[in-house]
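1. sharing a model that was predicted from the sequence below.
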Amino acid sequence: MFGIYLKRELSRRKKAALVIAMGLALGIALVITVNSVTAGMQQAQDKVLKSLYGLGTDMTVTKAMAAPSSSSSGRPKFNFDAKSDDSTSQSSDRVMTQGGQSLKSSLVEDVASQKGVADAVGALSLNVTKVDGSFTQGKAEATQQGGRGGGTGQPRVQGGGASFDVNSYSVAGVDVTQQDLGPLSTSKITSGKTFTSAQTDAKVAVVSKSYAKEKKYEVGDTFKISGTKYEVIGIATPDSSETTTDVYLPLKQAQTLGDSKDKVTTIYVKATDSQQISAVKSTIQKNISGTTVTTSADLADTVSGSLSTASDLATSVGKWLSIAVLVAAFLVAALLTSSAVSRRVREFGTLKALGWPSRRVTRQVVGESIVNGLLGGALGIALGLGAAYAVTAISPKLTAELAASSGGGGMGGRMGGGAAQQAKNTVEIALTAPVSVTTIALAAGLAIAGGLIAGAMGGWRASRMRPADALRSVS
């Protein structure tokens, strides 16, 4: 009886049922869209952070660069021989550490022994400035004096000059025995191979895809740094964004180039429990003084640009807007249901006169409202999925600006506060809008809740009607 009556009443009031369902559908669709876009922005931010940290890295340990002394400017110097009569090409490399003050390699073991630390590995960030070109000496030519008794005047130097090209690139020293943690963990080898554990001091290199393209390097090619020849054994492509590290070398080779024996600039740390990162950070700072510990949460605060702005809007304005629209949809559904009950005075009064108890009348109204809610939920989920699919298909581009020291140098270079002239590293991310099962379940729950709220209000009003009300409504 309940089902037959429910079906008949919904069929009679199709327009009213559709209006209530569409109101709920719009609110639910907005909730799904905002949640999916917010999830997409979170994924985009995670990609940016992973491009800096590397998979599995929870924090880094560095030491801020000390202020330069008055006796040294800290700027690179180059010495060239300009006495040659020939236009001989000359070249000079200047290798400098970056990313903060150097730390003793022994600190890596100290960090690894701290409570809550699963693993730790050291890396060395270098910046190489290469200057090459040639001088051309001018020629002294006599000048003709004016006047009657003309003769030759003082000779003047004609021509000559210098032409030099300056190239700056970043180098990261990698612990080849632990490549899953450190600067190279943000990339995958797409050509050639990576280091082996036996190549701790080998003269081999892995170069980034962008740098290989710029220099036209291929696997098997060689290049020199400060007179040392290195063979390219692999080309690395970053997992999620463009890396600022150009060349990866075995850690011992990087230490030799940078005159930093048994030194590192960054210690990459993996925690045993991702929920205890703050506690591990406090432990390291307490037990290893003079160091700066930076977590992914700290680094996220430095992200700016359109990604950060859009994320803030989605988190604050978007969520509040969706809540407001959802509440409005619930109120509209409740008011429409209550209004529909008012127009059914004769019907409910007659049913009560025939012996229907108030609870049965209330159950009938609530049942109709729940069906309207489920219909609105289905429409809302369909609209929300369509909106999320449209965002993913369009994939609008967002930019994330990250504080980075000039010249790159891996994450150590990015986070060594006073380590060099600070610059902005801009990363472009395509926005997606993934819809999770949790979001769908939330939408279904909201649909049922909307139906219950509307039904409760309408049922309460219907239960208060008396058979006499039906008789008075007869004209």
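-> Good, I have the coordinates.

2. please make it C-alpha for all contacts and neighbour counts, starting now.
-> Noted.

3. quick check: next helix or strand after the strand or helix carrying Val232?
-> Per DSSP states H and E, Val232 falls inside strand 228-238. Going down the chain from strand 228-238, the next helix or strand is strand 247-250, by DSSP H and E.

4. take a look at this one as well, against the first:
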Amino acid sequence: MFTLTYLRRELRHRSRQALLVATGLAVGVGLVITVTASTGAVGSAQTAVLDTLNGIGTDVTATAKPPPNGDRDHAPSDSRARDASTPGLSVAGGASMDASTVDAVARLAHVAHVAGSLVLSEIGPPPAGSAAIPTTTRIDGIDVTRPGLGPYTSATLRSGRSLSPSDTDSRVAVIDTRYAAAHQLRIGSTLVIAGIRFTTIGVVDQPAASGAASIYLPLAAAQQLPAGQHAHALAGKVSTIYIAATSAADIGTVGAELAALLPSATVTSSRDLAEAVSGSLASATALAHDLGTWLTVGVLLATVATASLLTLASVTRRTREFGTLKALGWTGRRVITQVVAESAAIGLAGAALGVAVGYCGIGLVNAIAPALTATVDDPTGTDSQNVAVHLNVHTGTGTIAAATLLAITAALIAGAIAAWSITRLQPAHALTATE
């Protein structure tokens, strides 16, 4: 009881010094929270971009590669790119693989899930009253019996329903909101693709990216579409295979296995895709990784050093006080306990104030952070995909708990250093010291 009473009296009597130490801790804690949250937001933004481009949960993508230009004239007609000026359908990228390849990939030892898709481009006549520029519609035939992988998983259903395994042999379609608005389509509207009629059953909203499909069809229905004059039938074909590895550690192994299994395909892992991201998001990611790490370490060291110096200076002014207490019978352990208890109380106050400073910093970053952009080349090689990214900086209970522990630890270290220095003095010397 006496210790608590003495602790409360000393903190109230030396409130200015305690507030100064707590403020130093709060600044450090607030900076750590802000930097950590901002770094996490940039990492989350990059993950969101990869999910948008590659699909949620997709670790590796295998894309059919068109033959070299020199061999294009002798390549099978089903793998040739069509003339973009000729109305009709073509496989995006100009190459496809047998659908049986999907089953072969699924049998690999380190593959957890796999799904194939057939990405098509439909060249249509130019809009009435516009220049003679044909329109291009991106169509993605997805395997509805193997959901969960591919760009379609990043879409959010706005109306109607999504594609399901029961739609395998149905002529139904899910369309993007922008495509629906541009063509005045709604649930139940009829779509005509290469002369085949499809019924719209759902409308989805997708992150803004030029590579997002405007129309999603069941894979079997897409394979039944008539290909253009430069291509054979699409039956039994896929253009892209999306793979989820059994674990993050197996992604490299899966990439190597795919390269051996599909030597003519382009194999892209999530890491390759992340390295291919350019634009301001890539710069922010590199800056957050390099500068953020060093800044956090620097702030931690500065916080501990500042708290130690301020606490040591405060305790040094109390040399006669502690000398008197030791002369009255206080042991060195009791003096250390008293100083450390005061430091712990100041650390708690600094943690609470630092959390408030951290939230203010997060709010400031959200208010002034500019929109970022990311550009990634499409795996098919047909175009580049541009994504606008808005940072959503926030923190969680784990970060708050770590920041609180940081403040208390820094205060305890500072108190322990100061207490150790004061207990080295003999009572007689301490009593003769001037405050």
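-> In hand now; what should we look at? These numbers were taken from a predicted model, which means no experiment stands behind them.

5. the strand holding Val232 of structure 1 packs against which elements?
-> strand 187-192, strand 204-208, helix 209-215, strand 222-225 (3 or more CA pairs under 8 Å, 6 or more residues apart in numbering; DSSP states H and E).

6. ok and it relative to strand 187-192, angle-wise?
-> 120 degrees (axes from the mean of the first three to the mean of the last three CA atoms, to 10 degrees).

7. can you give me the buried ones in strand 228-238 of structure 1?
-> 230-238 (16 or more other CA atoms under 10 Å).

8. hang on, the earlier thing: which one of the helices and strands packed on strand 228-238 of structure 1 lies closest to Ser316 of structure 1?
-> strand 187-192 (33.8 Å; CA to CA).

9. have a look at how far, on average, that closest one is from structure 2.
-> Average distance, strand 187-192 of structure 1 versus aligned residues of structure 2 after superposition (mean CA distance after the TM-score superposition for structure 1): 2.5 Å.

10. over in structure 2, find the residue span that strand aligns onto.
-> The aligned range for strand 187-192 of structure 1 in structure 2 is 155-160, by TM-score structural alignment.

11. helix or strand: which one has Gly252 of structure 2?
-> helix 251-261.

12. follow-up on the earlier one: deepest of the helices and strands packed on strand 228-238 of structure 1, which one?
-> Highest mean neighbour count of those: strand 204-208, a mean of 25 (counted as mean count of other CA atoms under 10 Å).

13. compared with structure 2, how much does that one deviate?
-> Looks like 2.0 Å for strand 204-208 of structure 1 (mean CA distance after the TM-score superposition for structure 1).

14. what's that strand aligned against in structure 2?
-> Going by TM-score structural alignment, strand 204-208 of structure 1 sits over residues 172-176 in structure 2.

15. quick check: which element contains the residue lying closest to Ala208 of structure 2 once chain neighbours are set aside?
-> Leaving out its chain neighbours, the residue that sits closest to Ala208 of structure 2 by CA to CA, 6 or more residues apart in numbering is Val387, at 5.7 Å. Val387 of structure 2 belongs to strand 384-389 when elements are defined using DSSP H and E.

16. now the following helix or strand past that strand: which residue numbers in structure 1?
-> As assigned by DSSP H and E, the chain's next helix or strand after strand 384-389 of structure 2 is helix 397-423. Mapped onto structure 1 using TM-score structural alignment, helix 397-423 of structure 2 covers residues 437-463.

17. list the buried residues of the matching stretch.
-> 439-440, 443-463.

18. how close does that stretch sit to structure 2?
-> Counting by mean CA distance after the TM-score superposition for structure 1, stretch 437-463 of structure 1 comes out at 1.2 Å.

19. equivalent analysis for stretch 29-39 of structure 1, please.
-> Counting by mean CA distance after the TM-score superposition for structure 1, stretch 29-39 of structure 1 comes out at 0.9 Å.

20. against structure 2, where does that stretch fall?
-> By TM-score structural alignment, stretch 29-39 of structure 1 lines up with residues 30-40 in structure 2.

21. circling back: for the match of strand 204-208 of structure 1, which outside residues touch it?
-> For stretch 172-176 of structure 2, the surrounding residues in contact (CA atoms under 8 Å, 6 or more residues apart in numbering) are 162-163, 198-206, 213-218.
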